[in-house]
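Peer 1: Generate coordinates for the sequence data below:
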Amino acid sequence: MTHEINDNYVNSVGRRFLEICAEQPDFPAFIHERGTISYAQLANLCVSYGARLAELGVKRGSIVALNTRDAPNAVVVLLALAFTGARLVTANKVLASTKAVRPDFFLKTPEVQGSRQVVFQTIDASWQPTRLAPVSEIIAGLPRQDHATDPLIYLHTSGSTGTPKYFVLSDQMVLRRSLAMSREFERKQTRVAILQNAGSRPFYARAMAALLNGCTIVDSTNTDFWYRAGVTLVTGALNQIHGHIGDRILSPRFANLEVSGTELRASQIAELLKSFVQVENAYGAGETSKSYGDIYALDEALEIKCERGHCEGEIQVVDDADQPVSAGTVGRVRVRNGFSIQSYLGNNAPDSSFRDGWFYSGDTAVWTKDDRLELLGRIDNVINLAGIKVNALLVDMVIESVDGISRAATFKNPKPGAADELIAFIVLGPAVQKEYCIEQARHMCLQKLGAQATPANFWPVNTLPLTEKHEVDRPACAKLLLARAMELGAI
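Peer 2: I've put the predicted structure just below:
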């Protein structure tokens, strides 16, 4: 039965969500190994959570910080705030280090730790509804909503510098971005396993796309359970996919895989196609949502074929004069659509990343002859390793903190077919032990930055190539390494 939704929810996340709930109340919104949450049950959870939030003093304009690893709780809190006109931000180390967002309330779920600095309210069993009301009753009982243009969620991104920056999405922007993904999230057909961490920016993008298009989220990383739950789409960064699947070949193959955050190599695509019928290599950013995608599959001869996926808006490769370049010419990537942000939070000065409605991503790329976008790397000091962005300047600083190392330059291994790893050139001081300095540098990076940001190799050099501004010239470092490798016959 279809229920009429009044104009109180025009063009809002709340209206769309209630429309879905009214039209398919018994359809599963979440499937996990403990059971199923229907759309009607999810609506009741949102109302119950909303009531508890109101008791805490949350109102329109309030900012609520949430720390959780639980996907249903992450979604329910966001939807409850959408009905209230309040705003969500993820409570994490980035939030603790910024002044851009100042939460009024802090929530957490039982499986995560709180903080000594702030008081967290814990979401527990008492937040559950005492009765399950019909969706029509929920619709009738909610007050008028007029905050579709209000901020709904604060998200952070590395931007184009590697330094965390916050931006805000309005209720309408969340809705538009979600509906723009309706081809991937087909009503009542798509069952998605989201490998991105609950509460992260990529998670919210896909979870809201699933629910606002009437699909099902399979809340599990267990591939055996994926088969039982009928998963049709898996999404994640390459390192997350490898972390959950490893070297296994999944048989029978799942229908679709979306890989985001990195440019896949041909060998990686071939390997993934052993477990998935279609593999989409998606390109996008928090500032713009998904902007481009290549979809790979095997043809009848078992050769890999590629077609361009559908994305809203425009994507261009331009020169320094902002003119689109022809195929084969390297340039900068810029994106424009109807739901891009236009600035970062708290940044009143002009930002070169945003100009005339375009977002300049900081990536370099080239259009191939067959109209594919081939990403070549970052313009700046951010290095993308399998979807993880590493600040090369920070790695340099840690290496240079070692006694005996006067200068360092970190860059991505440029050798064809090389792993996603870092290489570091180091300039050593006089009368130092090379092996000892290298071991200390590796230890410091592992201790302070983790394995992902620790260079695989440290190469002593006499001097580092520098730009006109006397900054490390990372592309020149990569060229030097390639030239040396060719001399030695290593490539």
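
Peer 1: From now on I want contacts and neighbour counts done on CA atoms only, so please keep to that.
Peer 2: Noted.

Peer 1: I'd like to know how many residues surround residue 168.
Peer 2: 24 (other Cα atoms under 10 Å).

Peer 1: The residue positioned nearest the centre of the chain is in what secondary structure piece?
Peer 2: By Cα atoms, centre = their mean, the chain has its centre lying nearest to residue 202, at 3.3 Å. Assigned by DSSP states H and E, residue 202 belongs to helix 201-212.

Peer 1: roughly how far out does the helix or strand immediately after that helix in the chain sit from the chain middle?
Peer 2: Next along the chain after helix 201-212, taking DSSP H and E as the criterion, comes strand 216-218. Put simply, strand 216-218 sits 18 Å off its chain's centre (Cα atoms, centre = their mean, to the nearest Å).

Peer 1: distance of residue 406 from residue 102?
Peer 2: 39 Å (Cα to Cα, to the nearest Å).

Peer 1: same check, this time on residue 39
Peer 2: From residue 39 to residue 102 the distance is 32 Å (Cα to Cα).

Peer 1: Could you name the helices and strands sitting against the helix holding residue 202?
Peer 2: Helices and strands touching helix 201-212, by 3 or more Cα pairs under 8 Å, 6 or more residues apart in numbering; DSSP states H and E, are helix 13-23, helix 71-84, helix 171-179, strand 191-194, strand 216-218.

Peer 1: Compute the inter-axis angle for it and helix 71-84.
Peer 2: Helix 201-212 runs at 70 degrees relative to helix 71-84, counting by axes from the mean of the first three to the mean of the last three Cα atoms, to 10 degrees.

Peer 1: tilt between helix 201-212 and helix 13-23?
Peer 2: Going by the same axes, to 10 degrees, helix 201-212 makes 40 degrees with helix 13-23.

Peer 1: any idea of the angle helix 201-212 forms with helix 171-179?
Peer 2: Inter-element angle recorded for helix 201-212 and helix 171-179: 80 degrees (by the same axes, to 10 degrees).

Peer 1: now the other sequence, so there's something to compare against:
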Amino acid sequence: MRVVWLDGSAEAVSELDTAVAAALDGGEAVLPLSSADPAAPGVLEAMAPDTPVEPDTTVIIATSGSTGAPKGVLLSAGALTASATATHARLGGPGHWLLATPAHYIGGLQVLVRARLAGTKAALLTGAGFRPDEFAAAAAPVLAESGPRYTALVPTQLVRLLDDDGAGLAAARAFDGIVLGAAATSAKLRTRAGEAGVRIVPAYGMSETASGCVYDGMPLDGVRVEPDADERLCISGPVLAHGYRLAPELTGESFRDGWFRTSDRGRLLADGRVEVLGRADDVINTGGVKVSAASVEQVVAGISGVRDVCVVGVPDPQWGETVVALVVADGPVAQETIKEVTREELGAAAAPKRVEFADELPLRGPGKIDRAAVKARFDPGTA
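Peer 2: I've put the predicted structure just below:
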């Protein structure tokens, strides 16, 4: 196993790119880790770098998933290339890529794989944080190329570009496609992007599917998505990982008969599109009524003045759990308005009992909301 430490520099990303290329050709499996992550030493230990790697493994993506315990997702060269090839087919053909998300996550690493399969070299947005002017500068060499120009972002990055309304937004408009992943794309953000002339492609996927496997609601070529009896989305196809590092029991629970059972609820629409309804564990049982946190978030996000929202359930001595909401506002919005609108749309049980405001939502990973941190804000005992 070859461990590549990423420190935000172009040199480290170049080392990873070279290591992944060698692994795709049958060389040593690669484990990318962020040197800025305080948990990385523990993750490395959990990945047991001195223990032989499982067969057919090209890349190991370390992820905490929903449990917080380190997991190593095992991806083969076949899964990585199948994902990259299907992505190009959906977007409009092989092209030039800008890497604008951390490369130790699957979304960033796949940008390197896609560029290499396209016979190009990904441009890099390096450094800590995300600034629209730096995005514009990093995008310039990609946008100077002929042929399709792509990048991949998370919703929070796109919001910053739209808010800035400067060189970064102008650069975003010039891309032929921006894959938007890691977190759900709200209807409001989709509308804002469309009105601004930014061509986004919302993607659903995870490390276990070698990045996005459903683009704008439609599975990629070769990918099948079906809900089981519990509405849990199950995925099959050549993009699947073949298990978890040194975890045969977990592998057996999640990967069966060519299918991967996700932690997300969803359904198939009449036109074949996949609608993701939220995580299976985001259902809040309050007073015997089951409330979907994702449904409440969708309603609250549509209220004027709400930029972003996270809804969770916290322990309550009377109701078992109670619905609470952490809101990021970009205009005047009252707590009572949020409660009343939710009550009218979804019923009294779904109306948040408590609403608090924050400048931004806590995040973990590339754009993923840290729901545990939100819960701890309302109930420190859940930390």
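
Peer 1: Of the helices and strands packed on helix 201-212 of structure 1, which stretch is the most buried?
Peer 2: Of all these, strand 216-218 has the most neighbours on average by mean count of other Cα atoms under 10 Å, namely a mean of 28.

Peer 1: Give me the more crowded residue out of residue 39 and residue 102 of structure 1.
Peer 2: Between residue 39 of structure 1 and residue 102, residue 39 has the larger neighbour count (other Cα under 10 Å), namely 27 against 14.

Peer 1: Trace the more buried one over to structure 2, please.
Peer 2: By TM-score structural alignment, residue 39 of structure 1 lines up with nothing in structure 2.

Peer 1: Residue 340 of structure 1 now?
Peer 2: Residue 340 of structure 1 maps onto residue 240 in structure 2, by TM-score structural alignment.

Peer 1: For that match, which non-adjacent residue is closest in space?
Peer 2: In space, and not counting its chain neighbours, residue 240 of structure 2 is closest to residue 209: 4.6 Å by Cα to Cα, 6 or more residues apart in numbering.

Peer 1: residue contacts, the one you found?
Peer 2: When contacts are counted by Cα atoms under 8 Å, 6 or more residues apart in numbering, residue 209 of structure 2 touches 79, 239, 240, 241.

Peer 1: now, which of these lie within strands?
Peer 2: Judged by DSSP state E, those include no members of strands.

Peer 1: conserved subset of these in structure 1?
Peer 2: Among those, the contacts conserved in structure 1 (both residues aligned by TM-score structural alignment, their matches' Cα atoms under 8 Å) are 239, 240, 241.

Peer 1: Looking at the residues you listed, spot the one nearest residue 199 of structure 2.
Peer 2: Of all those, residue 239 has the smallest distance to residue 199 of structure 2: 24.7 Å, by Cα to Cα.

Peer 1: now stretch 90-110 of structure 2, how far from the centre of its chain.
Peer 2: Centroid separation between stretch 90-110 of structure 2 and its chain, computed with Cα atoms, centre = their mean, is 13 Å.

Peer 1: And it, end to end?
Peer 2: Stretch 90-110 of structure 2 has an end-to-end distance of 15 Å (Cα to Cα).

Peer 1: Give me the neighbour count for the counterpart of residue 257 of structure 2 in structure 1.
Peer 2: Aligned against structure 1 by TM-score structural alignment, residue 257 of structure 2 finds its counterpart in residue 356. Close neighbours of residue 356 of structure 1, defined as other Cα under 10 Å, add up to 7.

Peer 1: ok, now which ones touch residue 63 of structure 2?
Peer 2: Counted by Cα under 8 Å, 6+ apart, residue 63 of structure 2 has contacts 70, 71, 72, 73, 207.

Peer 1: where's the third one, which helix or strand?
Peer 2: What that stands for is residue 72 of structure 2. Per DSSP H and E: strand 71-75 holds residue 72 of structure 2.

Peer 1: what does residue 191 of structure 2 give?
Peer 2: Taking DSSP H and E as the criterion, residue 191 of structure 2 maps to helix 187-196.

Peer 1: Can you show me the helices along structure 2?
Peer 2: 10-24, 40-46, 77-91, 106-117, 132-143, 155-164, 167-174, 187-196, 248-254, 293-301, 335-346, 371-378 (DSSP state H).

Peer 1: Out of these, which gets nearest to residue 215 of structure 2?
Peer 2: Short answer: helix 77-91, nearest of the helices of structure 2 by Cα to Cα, at 7.9 Å.

Peer 1: Which neighbouring elements make contact with the closest one?
Peer 2: helix 106-117, strand 211-215.

Peer 1: Quick check: that helix compared with structure 1, mean distance?
Peer 2: Once fitted to structure 1, helix 77-91 of structure 2 is off its aligned match by 3.4 Å on average (mean Cα distance after the TM-score superposition for structure 1).

Peer 1: Can you show me the strands along the stretch 251-400 of structure 1?
Peer 2: Ranges of strands within the stretch 251-400 of structure 1 are 254-260, 276-285, 289-298, 304-308, 314-318, 331-336, 354-355, 358-367, 373-378, 382-385, 388-391, based on DSSP state E, counting those that start in this stretch.

Peer 1: how about TSV for the ones you listed, with mean neighbour count and distance to residue 46 of structure 1 added?
Peer 2: Below are those laid out as TSV (neighbours: other Cα atoms under 10 Å; distance: least, Cα to Cα, whole Å):
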stretch	mean neighbour count	distance to residue 46 of structure 1
strand 254-260	22	29
strand 276-285	21	28
strand 289-298	20	25
strand 304-308	14	38
strand 314-318	20	36
strand 331-336	24	34
strand 354-355	16	36
strand 358-367	21	34
strand 373-378	18	41
strand 382-385	22	37
strand 388-391	19	33
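
Peer 1: re earlier: and the helices of structure 2: which comes nearest residue 271 of structure 2?
Peer 2: helix 77-91 (17.3 Å).
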